[in-house]
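A.B. asks: What follows is a predicted protein model with its sequence.
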Amino acid sequence: MYFIQGDFMRFLIAITMPFMLSGCVGLAVGSFDTFEGKTEDFTLSEKRYEFSFGNAVAYTSEQVVTLWGQPDEKYQEGRCTVFSYYDGYNWSGVGAFILLVPVPLLVPSGHNEIKIYFKDNKTTAVTTESGEVSSMFGFMCGSNECGFKAGAVNQNRTRNIKPVWCE
């Protein structure tokens, strides 16, 4: 009988652990959208989609192609040439959080992009996209915060960065 109880306990732990890994708890619904971030101070890695911040290096378009390969898109934006590298999908939709269980209802809505801007064939900035909760209704605990929220969240994030440095 002990063996069966031990197996049952391992089964229970295996089933409940994934629900505890989210780090959040609450009862809420929300919407999920894509936001952009920008930096002018970056260094590219030889591995595509990897870069670090600080110790800025001004790359030529040829150096970027050598490091990351041909871009998925290339276009002009004002006085800048833009290389766009797709980095997975971005998602849009809604979701619910019930106690420890997230219930997403998301659909792919495009590509996450890393955009590298060149002016006079030198890098000037990079923008990256990431998905975040944009609005919610309910009570949530996570990221060292607990509370009821109704309306927009992540208001310090920018949805679309206008490349004024290319004007």
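C.D. replies: Perfect, thanks for sending it. Residues are numbered from 1 along each chain as shown.

A.B. asks: contacts and neighbour counts: CA atoms only from here.
C.D. replies: OK.

A.B. asks: Quick one: the strands in the protein, in order.
C.D. replies: 25-39, 42-44, 51-53, 73-77, 80-99, 101-119, 122-142, 145-152 (DSSP state E).

A.B. asks: out of those strands, nearest to Leu12?
C.D. replies: Leu12 sits nearest to strand 101-119 of all the strands of the chain, at 15.9 Å, using CA to CA.

A.B. asks: Could I get the buried residue list for the closest one?
C.D. replies: By 16 or more other CA atoms under 10 Å, the buried positions in strand 101-119 come out as 101-102, 104, 111-119.

A.B. asks: With stretch 16-32 instead?
C.D. replies: 24-32.

A.B. asks: Now for the residue lying closest to Gln76 once chain neighbours are set aside: which residues touch it?
C.D. replies: Using CA to CA, 6 or more residues apart in numbering and skipping residues adjacent in sequence, the residue nearest Gln76 is Val82, 6.0 Å away. Each residue near Val82 by CA atoms under 8 Å, 6 or more residues apart in numbering is listed here: 74-76, 115-118.

A.B. asks: Below is an additional structure, to be compared with the one above:
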Amino acid sequence: MPSPLASFLATTSLPERVRKFGQIRTKLRSLKYPSEPQHLQDQCRVFRQWMQRDFSASFSLKALQKAERMTKVQYQSFISFFENLRALRDYLAMEDQIMVVAIKIQKLEEQLSALKAEQITLSSKLYKKIKELKRVNHEVEESEAQLANSNIALEELGRIFTIMQTYHHRIDTLAKDVNLLG
């Protein structure tokens, strides 16, 4: 069975908790009846001091022993109030830690988005470089093909030149033969 404090924390918002805390504080301040036993007045004073020091003051053993002499209802109320204050302090500390973690998460998300933007930029640059490399590679292949064609043409020209030299030599020989005959 969940404690009343746990169910209170689970079902109320922070503003409601602060309002309840204010009500408890007001009740403590209003407990200054002259008919109160001295130990209750001491407890109220200790509570007030404790609240003023932002929940950091500790109870003395004597104050706790006096609290044990209270009636059962008063003692349970005292313990419940003390536990509520401690739970509120712990809750606020946890809220602060959550805020710190949330801020860290936000910074990490900002860094992640910056890294993603950088990744997109680098991917775009890489794509452009690959495209340029493919274009240059294609130009090199075309140049190699042209060079091969030029070599073939040069070989063809060399063959034609050899044939022409052969025919020129034969024509020259025939011309000399014609001159001798004629």
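C.D. replies: Ah, there it is. A quick note: this is a predicted structure, and the numbers were derived from the prediction, not measured.

A.B. asks: Please work out the TM-score for the two chains.
C.D. replies: Here the TM-score for the pair of chains, by TM-score structural alignment, normalised by the length of the first structure, is 0.20; 56 aligned residues with a CA RMSD of 5.3 Å.

A.B. asks: returning to what we had before: out of the contacts of Val82 of the first structure, which comes closest to Asp87 of the first structure?
C.D. replies: Using CA to CA, Lys115 comes nearest to Asp87 of the first structure of those, at 10.3 Å.

A.B. asks: do you know how far that closest one is from Cys80 of the first structure?
C.D. replies: Note on Lys115 of the first structure: its distance to Cys80 of the first structure, by CA to CA, to the nearest Å, is 11 Å.

A.B. asks: Which strands and helices lie in contact with the top helix by length along the second structure?
C.D. replies: Criterion DSSP state H: the longest helix present in the second structure is helix 72-181. Other elements packing on helix 72-181 of the second structure under the criterion 3 or more CA pairs under 8 Å, 6 or more residues apart in numbering; DSSP states H and E are helix 4-11, helix 61-68.

A.B. asks: Export the buried residues of strand 101-119 of the first structure as JSON lines, with columns for distance to Gly95 of the first structure.
C.D. replies: As requested, these are exported to JSON lines (distance: CA to CA, whole Å):
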{"residue": "Val101", "distance to Gly95 of the first structure": "11"}
{"residue": "Pro102", "distance to Gly95 of the first structure": "7"}
{"residue": "Pro104", "distance to Gly95 of the first structure": "4"}
{"residue": "His111", "distance to Gly95 of the first structure": "20"}
{"residue": "Asn112", "distance to Gly95 of the first structure": "20"}
{"residue": "Glu113", "distance to Gly95 of the first structure": "23"}
{"residue": "Ile114", "distance to Gly95 of the first structure": "26"}
{"residue": "Lys115", "distance to Gly95 of the first structure": "28"}
{"residue": "Ile116", "distance to Gly95 of the first structure": "32"}
{"residue": "Tyr117", "distance to Gly95 of the first structure": "34"}
{"residue": "Phe118", "distance to Gly95 of the first structure": "38"}
{"residue": "Lys119", "distance to Gly95 of the first structure": "41"}
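
A.B. asks: Among those, which one lies nearest to Glu62 of the first structure?
C.D. replies: Nearest to Glu62 of the first structure among the buried residues of strand 101-119 of the first structure, counting by CA to CA, is Phe118 at 11.0 Å.

A.B. asks: Could you tell me which residues make contact with Pro145 of the second structure?
C.D. replies: To be clear, residue 145 of the second structure is Ala; Pro isn't right here. Listed by CA under 8 Å, 6+ apart, Ala145 of the second structure has no contact partners.

A.B. asks: so which of the contacts of Val82 of the first structure comes closest to Val126 of the first structure?
C.D. replies: Comparing the contacts of Val82 of the first structure against Val126 of the first structure with CA to CA places Ile116 closest, at 4.5 Å.

A.B. asks: Can you give me the separation between that closest one and Gly26 of the first structure?
C.D. replies: 39 Å.

A.B. asks: Glu129 of the first structure too?
C.D. replies: From Glu129 of the first structure over to Gly26 of the first structure the distance is 27 Å, taken as CA to CA.

A.B. asks: dump the residue contacts of the spatially most central residue of the first structure.
C.D. replies: Residue closest to the average C-alpha location in the first structure (CA atoms, centre = their mean): Ser130, at 2.3 Å. By CA under 8 Å, 6+ apart, the contact list for Ser130 of the first structure reads 34-36, 90, 112.

A.B. asks: rerun that using 7 Å as the cut-off
C.D. replies: 34-36, 112 (CA atoms under 7 Å, 6 or more residues apart in numbering).
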